[in-house]
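Undergrad: Below are the sequence and a predicted model for it; my questions follow.
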Amino acid sequence: MSLRTAGIVLMVIFWSVTGQDYGVTYTTHSICALKGSTVELSCTYKYPKKDKVTSTFWFTRKDSRGKFVSLRDDDDYKSRVKYNNDEPESRKTTEKRHFLTIGGVRESDSAKYMFRFITSSNKYFGNTGIRLSVSGLQVTFPSTVIEGQGVSLTCSPTCPLTDNSKLSYIWYKNGHLLTNEHNDLNLHTVIGDADNYSCAVKGREMLRSPEFTLNVRCVQFHILYFVILQQHLFN
């Protein structure tokens, strides 16, 4: 009875020490990026001083054999990713930062990205990861648009961008470029014809939002004529 209890205590102590000596901490939990942009993910990782790091990589999935697939070896990523340590291996530190850069992100890149490192005596990865959402553009507008009134159209990503600074937007009406460079397009007076609108970010004109048709509701005026007939009676 006492031997079994001792074994359990030793196991608890072992896992406690392992968890303290190895670790991955991500700089953020989630990122929203615009389709076509370049994204940088980063983390810090630590390991015991006695260990030597032999491999570091980022991944999103396992292969059919249950092996983690480095993005550098993944056909969907390998031409677009770059790994970088901010500290040379020669520095005697057991806590380092690691960066992942993904160029030209696609909507299919939306996934959880995790970092894994292998040392001379252990393998470890941070399972919380960073959730990347890749956004296209969408145009929002009022549900009812009445002829003769003004209307505001808004170009926005499908999720709040992590870096939304210095973006210039461009608008298209029936395929023709408009001069407006803001995410809001104000139409002061709309007429009854249906026009097609779309938007894009300047510099990424090939990645337009889906085109939508602005249907304008006509107001019908009903004019009532009252005819008063007067009858003159002559005696």
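TA: Yep, that arrived. Numbering: from 1, shown residues only.

Undergrad: switch to C-alpha atoms for all contacts and neighbour counts from now on
TA: Will do.

Undergrad: what about residue 8, how many neighbours?
TA: Counted with other CA atoms under 10 Å, the neighbours of residue 8 add up to 10.

Undergrad: ok, then the element right after the strand or helix carrying it?
TA: In this structure, residue 8 sits in helix 2-21 according to DSSP states H and E. Per DSSP H and E, the first helix or strand lying C-terminal to helix 2-21 is strand 23-26.

Undergrad: let's bring in a second one:
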Amino acid sequence: MSCTYTYPTGHQIKKVFWTKNIVRVGEEHPDLSDDTEYSQRLQYLGDKQQNCTIRLSHVTQKDEHMYCFRFITDKTVKWLGHPGVTLTVTDLQVESPERVTEGDSVRLTCKSSCALTDGATFIWYRNSQPLTERRDRNNQLLLQSVRREDAGRYSCALHGHTYISPAAHLSVMCE
């Protein structure tokens, strides 16, 4: 999350940190880097001058919050950047039947929690290998007349993005 700030001349910055937005007035604003949920994943990239950029890694839906930058000066004056930055987390998920029988047709669906553009292109993977660079304009993969070799862990991705969905396992049973 990119961030810059300014502070009054004649002050010296003593502490800079990020916090989750707290709605209740008078409540203290805890430093996220002291929170065990964030301490290993939060990296402060800024300085104590004007840059307050942070990086949050291994983001999940639980991280959806409004985050605010806070700084304290040598004159014990505290500022809070409000309203802050709202982090929205989206994901991809493969839906598939768990078990199918040889010869069946199977439709796998790549679902997203975000609104996608009409031109979104999906890439499908079986056992972490791209399926012959197969790219589908829609979010479905149709496997016609499945064989036992089609069994495996299927995942999907949006072309142009690095995130790959968690894998869904497909088992193919003999007739």
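TA: Alright, I've got the coordinates. It should be emphasised that the depicted structure is a prediction, and the values quoted were computed from it without experimental measurement.

Undergrad: After superposition, what is the TM-score?
TA: Once superposed, the chains reach a TM-score of 0.61 (TM-score structural alignment, normalised by the length of structure 2), with 146 aligned residues with a CA RMSD of 4.1 Å.

Undergrad: coming back round to it: got the contact list for the helix holding residue 8 of structure 1?
TA: Helix 2-21 of structure 1 is contacted by residues 46, 47, 48 when judged by CA atoms under 8 Å, 6 or more residues apart in numbering.

Undergrad: got the buried residues for stretch 158-170 of structure 2?
TA: Neighbour counts over stretch 158-170 of structure 2 (16 or more other CA atoms under 10 Å) mark 158, 164, 165, 167, 168, 169, 170 as buried.

Undergrad: Among those residues, name the ones in helices.
TA: Judged by DSSP state H, those include no members of helices.

Undergrad: Would you format those as a markdown table with distance to residue 33 of structure 2 included?
TA: Converted to a markdown table, these look like this (distance: CA to CA, whole Å):
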| residue | distance to residue 33 of structure 2 |
| --- | --- |
| 158 | 32 |
| 164 | 28 |
| 165 | 28 |
| 167 | 31 |
| 168 | 34 |
| 169 | 37 |
| 170 | 40 |
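
Undergrad: Kindly provide the distance from residue 45 of structure 2 to residue 1 of structure 2.
TA: Residue 45 of structure 2 sits 10 Å away from residue 1 of structure 2, going by CA to CA, to the nearest Å.

Undergrad: swap that for residue 34 of structure 2, sorry
TA: 18 Å.

Undergrad: do the same with residue 112 of structure 2
TA: For residue 112 of structure 2, the distance to residue 1 of structure 2 - CA to CA - is 23 Å.

Undergrad: out of the two, which sits in the busier spot?
TA: residue 112 (16 against 13).

Undergrad: Could I get the full set of strands for structure 2?
TA: 13-20, 42-44, 54-56, 66-73, 78-80, 85-86, 92-95, 99-101, 106-112, 122-126, 129-136, 140-143, 152-158, 168-173 (DSSP state E).

Undergrad: can you redo these as a markdown table with distance to residue 27 of structure 2?
TA: Formatted as a markdown table, these follow (distance: least, CA to CA, whole Å):
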| stretch | distance to residue 27 of structure 2 |
| --- | --- |
| strand 13-20 | 12 |
| strand 42-44 | 23 |
| strand 54-56 | 23 |
| strand 66-73 | 14 |
| strand 78-80 | 13 |
| strand 85-86 | 19 |
| strand 92-95 | 36 |
| strand 99-101 | 52 |
| strand 106-112 | 36 |
| strand 122-126 | 45 |
| strand 129-136 | 50 |
| strand 140-143 | 48 |
| strand 152-158 | 42 |
| strand 168-173 | 43 |
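
Undergrad: which of the contacts of helix 2-21 of structure 1 lies closest to residue 119 of structure 1?
TA: residue 47 (8.1 Å; CA to CA).

Undergrad: Give the aligned equivalent of that closest one in structure 2.
TA: Counting by TM-score structural alignment, residue 47 of structure 1 corresponds to residue 7 in structure 2.
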